[in-house]
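Asker: the following block contains a protein sequence and its predicted model.
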Amino acid sequence: MKTSSLVLGDGIRSSARIPFTGYDFGWVVLCVGMAIGSGIVFMPVQIGLKGLYAFLTAVLLSYPAVYHLQNLFLRTLIQSEQCEDYAGAISHYLGKNWGVALGSIYFVMLLGGILTYASSITYDSASYFQTFGLTEQSLAKQGWYGLLVIALLVLISAQGERLLFKVAGPMIMVKFGIIVLLAVVMVPYWDFSNVMPLGDFATFLRDVFLTLPFALFSILYVQILNPMNIAYRKLESDRYVAAYRSVRVNRIAYIILVVAVLFFAFSFAFSVSKADAEQALAQNISALAIAAKVMPGAWVKIMSVMLNVFAIMSAFFGIYLGFHEALKGIVMNLLSRRAEQCAINQRKLGLVLTLAIVVFLWLWVLGNFSTMLILQLVGPIFGITTCLVPCYLVWKVEALRNLRGKAVYYVALYGVLLMASPFFKFFE
């Protein structure tokens, strides 16, 4: 049991003894699972391509920004009277037009993530089947395989957070353990010649900007914060208790991720050569899929496979909650302009949106678009939605004045850097 002061609005509103429950632990696990997704399994590829020094600089810029932007994003949602969806929360502050506009940007942000996970799990799993001799050719070339994978993932995700605690929770615990263990067992394979020397300053600066999105996504779980806020608001009659529990989960998950991911990143950086990274980029697969082919030892390959598949699957489960909520929020915002919200059949609408998501993701997978390129291009969207929008709300809305401070300026600056990062692709 722990005595905690709950701070919202103008000052201290409530004080309570709030235990850390299994439900809180479930959300910590989902947050960690959301972060340990394509960001961490593709990050070693970027480190191999751009060098360890560029990655370290990107981390020094990104990790403090991640804490502040997620904290700011969560607190702006917490203090909104509306807690059904992101578009509704923005509408509460700025009106329906702003709600649908910024809700659409939020939707595009989540769209980039869910497209990445859908593509990665389909192509990487097919690659593993082929690598281990279970199939002669990649199943990803078969249209039915992508549809089967996507439909199964969506079916599980659509059941809600409590089922995800049971399904994704064990996956996340396993992959977190694998990250730590794999980082340890890869130590004998360290080769410091894999660390590329520092080049000229212009190239180094370019590579830092291009690596910013990968450093960001390696510990980012902002996509699940609004579903978590909604869940706690529905669970707790006292909104200040709900707020405290959300903020506490956010802090615990962040600390866990920083320690584990940095250890993993350094170990992989010393083990993956630039040639390995270029091969992964050319084949549109993660560094772990490459590691399963080139590293000796069947058990290391098994751990790599489990980490890659579990990482992307559990991250998909987490982002689906936010993606479906964002899509529904936009549709509800538009439909409510023509009909009363109570007259809209929520169950039928949810079913239609779920089916539409399955078909759309399947068509995307069939196109076989570059996952690495998506991670770089969605940087500006994250910069706008998770950095600039919360900062604008804090500066614009008087009810959020308690959140104003130096951190807001740093988050805004980082948002600008994220928006600029893809343009450095033209200088490669």
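Answerer: All right, it came through fine. Residues are numbered from 1 along each chain as shown.
Asker: for the rest of this, base every contact and every neighbour count on C-alpha atoms.
Answerer: OK.
Asker: quick check: end-to-end length of stretch 373-382?
Answerer: 15 Å (CA to CA, to the nearest Å).
Asker: show residues contacting that stretch.
Answerer: With contact meaning CA atoms under 8 Å, 6 or more residues apart in numbering, stretch 373-382 is reached by 105-106, 108-109, 112-113, 116, 210, 213-214, 415-416, 418-422.
Asker: with stretch 216-229 instead?
Answerer: Taking CA under 8 Å, 6+ apart as the rule, stretch 216-229 contacts 27, 31-32, 34-40, 43, 59, 62-63, 66, 70, 73-74, 77-78, 83, 85-86, 110, 242-243, 246, 254, 257-258, 261, 318-319, 321-322, 325, 386.
Asker: mind running it again at 6 Å?
Answerer: Contact with stretch 216-229 is made by 31, 34, 35, 39, 40, 62, 70, 257, 319, 322, as judged by CA atoms under 6 Å, 6 or more residues apart in numbering.
Asker: again with stretch 348-358
Answerer: residue 151.
Asker: and it, how far out from the chain middle?
Answerer: From the chain centre to the centre of stretch 348-358 is a distance of 22 Å (CA atoms, centre = their mean, to the nearest Å).
Asker: same question, stretch 401-420
Answerer: 19 Å.
Asker: name the element residue 6 belongs to?
Answerer: Assigned by DSSP states H and E, residue 6 belongs to strand 3-8.
Asker: can you give me the strands in the stretch 201-350 of the chain?
Answerer: Ranges of strands within the stretch 201-350 of the chain: none, based on DSSP state E, counting those that start in this stretch.
Asker: show me where it has its helices.
Answerer: 201-219, 225-235, 239-269, 274-283, 287-294, 298-335, 346-367 (DSSP state H, counting those that start in this stretch).
Asker: helix 274-283 and the fifth one, what's the angle between them?
Answerer: Here the directions of helix 287-294 and helix 274-283 differ by 110 degrees (axes from the mean of the first three to the mean of the last three CA atoms, to 10 degrees).
Asker: what does the longest one give?
Answerer: For helix 298-335 and helix 274-283, the angle between their directions (the same axes, to 10 degrees) works out to 40 degrees.
Asker: and residue 179, what does it touch?
Answerer: Residue 179 neighbours (CA under 6 Å, 6+ apart): none.
Asker: for the helix or strand containing it, list every residue counted as buried.
Answerer: Here residue 179 is covered by helix 161-185, with elements defined by DSSP H and E. Neighbour-count burial for helix 161-185, counted by 16 or more other CA atoms under 10 Å, picks out 161, 164-165, 168-169, 171-172, 174-176, 178-180, 182-183.
Asker: the structure to be compared is supplied as follows:
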Amino acid sequence: MSNTDATLVGQKAESQWRKSDTTWTLGLFGTAIGAGVLFFPIRAGYGGLIPILIMLFLAFPIAFYCHRALARLCLSGSNPSGNITETVEEHFGKTGGVVITFLYFFAICPLLWIYGVTITNTFMTFWENQLQLMPLNRGIVALFLLLLMAFVIYFGKDLMVKVMSYLVFPFIACLVLISVSLIPYWNSAVIDQVSLSDISFTGSDGILVTVWLGISIMVFSFNFSPIVSSFVVSKREEYEQDFGKQYTEDKCSKIISRASMLMVAVVMFFAFSCLFTLSPQNMAEAKAQNIPVLSYLANHFSSMSGTKSTFATTLEYGASIIALVAIFKSFFGHYLGTLEGLNGLVLKFGYKGDKTKVSGGKLNLISMVFIMGSTWVVAYANPNILDLIEAMGAPIIASLLCLLPMYAIRKTPALAKYKGKTENIFVTVIGLLTILNIVYKLI
């Protein structure tokens, strides 16, 4: 075989899209689609049509450029099998590894608090509105739900992981089905309220502030950063030795791009379908009631007068059940990451003895008591979920997803080739705007 023929064979092999690439595309997509998606339509639709159209324009760049930046950081390590912690330690020393451990823990733990509030409110609204039963004590409901999840986690973690992995795509299918089924109920209320003379760009209800806060929810809802490190390691081990690092990076970018397109298509279609079915006033009510949009839709169809369609009757009961399953799924997935992070922090800073003699079961139990205890306190306090996302969850995710890779590009020789690229400015601005939500909430 001539050199030219060998080159052509190599190029053909490189251009092939493998089954593993499709698997990872769906894996990234499935990781991002969780309970956070149920709050995005509320924030996006809260300001009406114009802000959500701007968010539609921003959605793909936020999802793609931010996750690609994190993937590039993971790819920059010298060890193809090294995860993000090892890569950061390679670039910034052990201090960097400690920072990553803190970020991972504090990026995931507030999400559990959010899900604790969400599942309590979702269950209580289903109990009172769909089942028409007497109101229950909030503290007891939250404690019961968390103890139920703790029991499942402690005695059936392996089964739980398997079940949750099977629930990802049925949940996505339900979202798509609901989005399509809502089309007959679309109305022009959100369009009728658009008045060019009344448009305000500033102020607490202005377009700029609404989009700014919406960016935080997009960072939160379109987030598959917890799995990026594992994804990059898998692709490096599969491609790097045969085709080189640049090809591996290009393949990772294509996979992230396709996962982002799928994610944006599903979530934005769901958001628009909800917005055209409800109204900005309905979204404001959902925010005030502190419930996910599916629960509000269930109550909305429950209150309809006259003869109801089969879909309306099904959604009245099914929406809350789908929301509960989605929240359980997200809670379990994030619990494992929180447990791992807290165990690491305890061993690093809270335990002075021989770490090899620490009982894994005892450590897991201590961490579980702290995680579930703090989640119960927050669930009982019932802070506004969107405010909690904007003030805690999204800013910490943004620091890991956006600002850490941008800092590494400026300081690390292995990433120097990415300096000066236009998308770096975009990713940095998104990260800063998301983090500045903390300041906005304090003012």
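Answerer: In hand now; what should we look at? Bear in mind the structure is a predicted one, so any value in this text is a computation, not a measurement.
Asker: quantify their similarity with the TM-score.
Answerer: The TM-score (TM-score structural alignment, normalised by the length of the first structure) is 0.81; 408 aligned residues with a CA RMSD of 3.6 Å.
Asker: ok, back up a step: mind checking which of the contacts of stretch 373-382 of the first structure are buried?
Answerer: 105-106, 108-109, 112-113, 116, 210, 213-214, 415-416, 418-419, 421-422.
Asker: sitting in strands, which of those do you find?
Answerer: Using DSSP state E, no member of these falls within strands.
Asker: between which two of those residues is the distance greatest?
Answerer: Greatest spacing in these, by CA to CA: 116 and 416 (23.0 Å).
Asker: what do we get in the first structure for residue 127 of the second structure?
Answerer: In the first structure, residue 127 of the second structure lines up with residue 129, judged by TM-score structural alignment.
Asker: burial check on its match, number of neighbours?
Answerer: Residue 129 of the first structure has 15 neighbours, counted by other CA atoms under 10 Å.
Asker: ok, it - contacts?
Answerer: residue 135.
Asker: report the separation between it and residue 123 of the first structure.
Answerer: Taking CA to CA, one finds residue 129 of the first structure at 10 Å from residue 123 of the first structure.
Asker: residue 134 of the second structure - nearest residue in space that isn't next to it in sequence?
Answerer: Leaving aside its chain neighbours, residue 134 of the second structure sits nearest to residue 128 (6.4 Å; criterion: CA to CA, 6 or more residues apart in numbering).
Asker: pull the number of nearby residues for that neighbour.
Answerer: Neighbour count for residue 128 of the second structure, taken as other CA under 10 Å: 13.
Asker: for the strand or helix carrying residue 53 of the second structure, packing partners?
Answerer: Using DSSP H and E, the element containing residue 53 of the second structure is helix 49-75. For helix 49-75 of the second structure, the packing partners by 3 or more CA pairs under 6 Å, 6 or more residues apart in numbering; DSSP states H and E come out as helix 245-277, helix 404-411.
Asker: let's see it at 10 Å
Answerer: helix 40-46, helix 84-92, helix 189-192, helix 207-221, helix 225-235, helix 245-277, helix 404-411, helix 422-435 (3 or more CA pairs under 10 Å, 6 or more residues apart in numbering; DSSP states H and E).
Asker: what residues sit buried inside the shortest one?
Answerer: Taking 16+ other CA under 10 Å as the basis for neighbour counts, the residues of helix 189-192 of the second structure that come out buried are 189, 190.
Asker: ok, the last one next?
Answerer: By neighbour count on 16+ other CA under 10 Å, the buried set for helix 422-435 of the second structure is 424, 426, 427, 428, 430, 431, 432, 433, 434, 435.
Asker: now residue 436 of the second structure: closest residue in space that isn't a chain neighbour?
Answerer: Nearest to residue 436 of the second structure is residue 395, by CA to CA, 6+ apart, at 7.7 Å.
Asker: same deal with residue 327 of the second structure?
Answerer: Nearest one to residue 327 of the second structure, counting by CA to CA, 6+ apart, is residue 35 at 5.1 Å.
Asker: quick one: contacts for that neighbour?
Answerer: 111, 114-115, 118-119, 171, 221, 292, 323-331 (CA atoms under 10 Å, 6 or more residues apart in numbering).
Asker: and which of the contacts of stretch 216-229 of the first structure is nearest residue 101 of the first structure?
Answerer: residue 322 (16.9 Å).
Asker: for the closest one, what is the corresponding residue in the second structure?
Answerer: In the second structure, residue 322 of the first structure lands on residue 337 (TM-score structural alignment).
Asker: tally of neighbours for the closest residue to its match other than its chain neighbours?
Answerer: Excluding the flanking residues, the one nearest residue 337 of the second structure by CA to CA, 6+ apart is residue 108, at 7.0 Å. Residue 108 of the second structure is flanked by 22 other residues according to other CA under 10 Å.
Asker: alignment lookup: residue 108 of the second structure to the first structure.
Answerer: By TM-score structural alignment, residue 108 of the second structure lines up with residue 110.
Asker: contacting residues for its match?
Answerer: 104, 116, 222-224, 319-320, 322-324, 326-327, 378, 381-382.
Asker: how close does the nearest residue to residue 165 of the first structure once chain neighbours are set aside sit to residue 250 of the first structure?
Answerer: In space, and not counting its chain neighbours, residue 165 of the first structure is closest to residue 26: 5.6 Å by CA to CA, 6+ apart. Separation of residue 26 of the first structure from residue 250 of the first structure (CA to CA): 12 Å.
Asker: and those two? Which one has more around it.
Answerer: Legend: neighbour count by other CA under 10 Å for residue 26 of the first structure and residue 250, higher for residue 250 (23 against 19).
Asker: OK, contacts around the more buried one?
Answerer: Taking CA under 10 Å, 6+ apart as the test, what residue 250 of the first structure contacts is 27-28, 31-32, 67, 70-71, 74, 221-222, 225, 228, 244.
Asker: could you redo the last one with a cut-off of 8 Å?
Answerer: 28, 31, 70, 71.
Asker: go on, residue 139 of the second structure?
Answerer: 376, 379, 380.
Asker: on that earlier part again, looking at the buried residues of helix 161-185 of the first structure, which is nearest residue 297 of the first structure?
Answerer: residue 182 (12.2 Å).
Asker: what residue of the second structure matches up with residue 119 of the first structure?
Answerer: Checking TM-score structural alignment: residue 119 of the first structure goes with residue 117.
Asker: make that residue 51 of the first structure, sorry
Answerer: By TM-score structural alignment, residue 51 of the first structure lines up with residue 48.
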